[in-house]
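Enquirer: Next comes the sequence, and after it the predicted model I'd like to discuss.
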Amino acid sequence: MSELPDWMYPPREEGWFAEDLDGLPNLPRHTELVDGALVFMMSPQRSWHSRVISGLTRALEPQLPDGVEVEREMTIRLDKRNRPEPDLVVTTAAYEPDRTWFAPSDVVLVVEVVSPESAHRDRTVKVRKYAEAGIPHYWRIEEETGLPVAHVFELEESTSAYAPAGIFRGTLDRPVPFPVKIDLDRLDKPLRRTG
């Protein structure tokens, strides 16, 4: 029987710390840290999930104001025991080629595209943690009758909790965190090539 990798054995009673994530060899792709525990994407990613992330990235990029970037699948270091990996992070942090995480203060919007294996974390655990970290906007994209639906939340700073700002079908049209308009029904469609 082969030896188990080191990351199968937490080094301390409270589990792993955020800085441990960068030093653990051979971690599976898309490993997150939630409450000191390593969380892996164990099931294969669905094509719908991947296409929606790509479609959102393409839709957001031309609408971003100067000094704001969108990154896919990068962790946010919420505190010493939490480094979740949302599907998209919209950030004011300057580009650094060797960056592996963002600070919450640099994040203006987090987007999670819900998959069956992540649904509980995306709807409960992560949304609470993002709000408590002070991230001002959270979008959760769900599949409804085959189409993307955006559940949009804004941070209520006095309670450090998100308030629902709407459920959008067909078109997502919002004035914050910057003016943005997205054709949701096109997100999972391939980019049409011309020529």
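Expert: Noted; the coordinates are in hand.
Enquirer: For the rest of this, base every contact and every neighbour count on C-alpha atoms.
Expert: OK.
Enquirer: Packing partners of the longest strand seen in the chain?
Expert: Longest strand of the chain, by residue count under DSSP state E: strand 147-156. For strand 147-156, the elements it packs on are strand 137-144, strand 161-168, judged by 3 or more CA pairs under 8 Å, 6 or more residues apart in numbering; DSSP states H and E.
Enquirer: Would you mind stating the distance between residue 110 and residue 146?
Expert: Distance, residue 110 to residue 146, by CA to CA, to the nearest Å: 22 Å.
Enquirer: So residue 126: helix, strand or coil?
Expert: Secondary structure assignment for residue 126 (DSSP: H, G, I helix; E, B strand; the rest coil): helix.
Enquirer: ok, and here's another one to check against it:
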Amino acid sequence: MQSLAPAEFEVFREFTIDIDAQNRPEPDVILFRADAWTESTQTRFPSSAVTLAVEVVSTDSVSRDRETKPLKYARAKIPHYWRVESEKGLAVVHAFELEPTVEAYTSVGIFRERMKVSAPFPMDLDVTATKARPSAE
């Protein structure tokens, strides 16, 4: 994803998001505004700088990634949330966008082979090239 992201964004793996004093989740991948990267020793980003949070579901993270984290990300007004799951050993991307009037995510698609979206920026991804983690089914 990093090579596809426009220059105004950065992509980091396993980096902390500051939602509030009690909520500092660490998604598997985040897409954030490049201007939020202020110093090389930075260890977290404010949720207001995050455009996309991606969670890769594993056996021990199913309820957190399907239930807990999406609620926290939505309350923090992170515009996009993707959940990557294993389906028969293949990666499947569940993509969500924040519906601002209710501050909750709505599905924009489930992608098994090809993921073509216009937001958070236009991209066309080959989902079959993504290795899935062990099944959480």
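Expert: Sure thing, it's come through. If you're wondering where the values come from, they're calculated on a predicted model, not measured in any experiment.
Enquirer: picking that back up, show me what the longest strand of structure 1 is in contact with.
Expert: 52, 131, 134-143, 161-170, 172, 184-185, 187-188 (CA atoms under 8 Å, 6 or more residues apart in numbering).
Enquirer: Drop anything exposed from those residues.
Expert: 52, 131, 134-142, 161-163, 168, 172, 184-185, 187-188 (16 or more other CA atoms under 10 Å).
Enquirer: Trace residue 167 of structure 1 over to structure 2, please.
Expert: Counting by TM-score structural alignment, residue 167 of structure 1 corresponds to residue 110 in structure 2.
Enquirer: what's its match in contact with, if anything?
Expert: Contacts for residue 110 of structure 2 (CA under 8 Å, 6+ apart) come out as 92, 93, 94, 95.
Enquirer: repeat for residue 180 of structure 1
Expert: Contact analysis of residue 180 of structure 1 by CA under 8 Å, 6+ apart lists 60, 63, 172, 173, 174.
Enquirer: counterpart of it in structure 2?
Expert: So residue 180 of structure 1 corresponds to residue 123, using TM-score structural alignment.
Enquirer: State the distance from its match to residue 84 of structure 2.
Expert: 16 Å.
Enquirer: Kindly report the same for residue 129 of structure 2.
Expert: 13 Å.
Enquirer: Over in structure 2, tell me which residue corresponds to residue 97 of structure 1.
Expert: Using TM-score structural alignment, residue 97 of structure 1 sits opposite residue 40 in structure 2.
Enquirer: And for that match, the neighbour number?
Expert: Residues near residue 40 of structure 2, counting by other CA atoms under 10 Å, number 6.
Enquirer: That one in helix, strand or coil?
Expert: Per three-state DSSP, residue 40 of structure 2 ends up coil.
Enquirer: For the lengthiest helix in structure 1, buried residues please.
Expert: Secondary structure of structure 1 per DSSP state H: the longest helix is helix 47-60. Buried residues in helix 47-60 of structure 1, counted by 16+ other CA under 10 Å: 48, 49, 51, 52, 53, 54, 55, 56, 57, 59.
Enquirer: how close does the residue mapped onto residue 49 of structure 2 from structure 1 get to residue 127 of structure 1?
Expert: Correspondence of residue 49 of structure 2 to structure 1, assessed by TM-score structural alignment: residue 106. Residue 106 of structure 1 is 17 Å from residue 127 of structure 1, where distance means CA to CA.
Enquirer: the more surrounded of those two?
Expert: Legend: neighbour count by other CA under 10 Å for residue 106 of structure 1 and residue 127, higher for residue 127 (21 against 16).
Enquirer: ok, now which ones touch that one?
Expert: Neighbour list for residue 127 of structure 1: 121, 138, 162 [criterion: CA under 8 Å, 6+ apart].
Enquirer: do residue 33 of structure 2 as well
Expert: For residue 33 of structure 2, the residues meeting the contact criterion (CA under 8 Å, 6+ apart) are 8, 9, 10, 49, 50, 51.
Enquirer: and the aligned residue in structure 1 for the first one, how many neighbours?
Expert: Under the alignment defined by TM-score structural alignment, residue 8 of structure 2 corresponds to residue 67 in structure 1. Using other CA under 10 Å, residue 67 of structure 1 is surrounded by 10 other residues.
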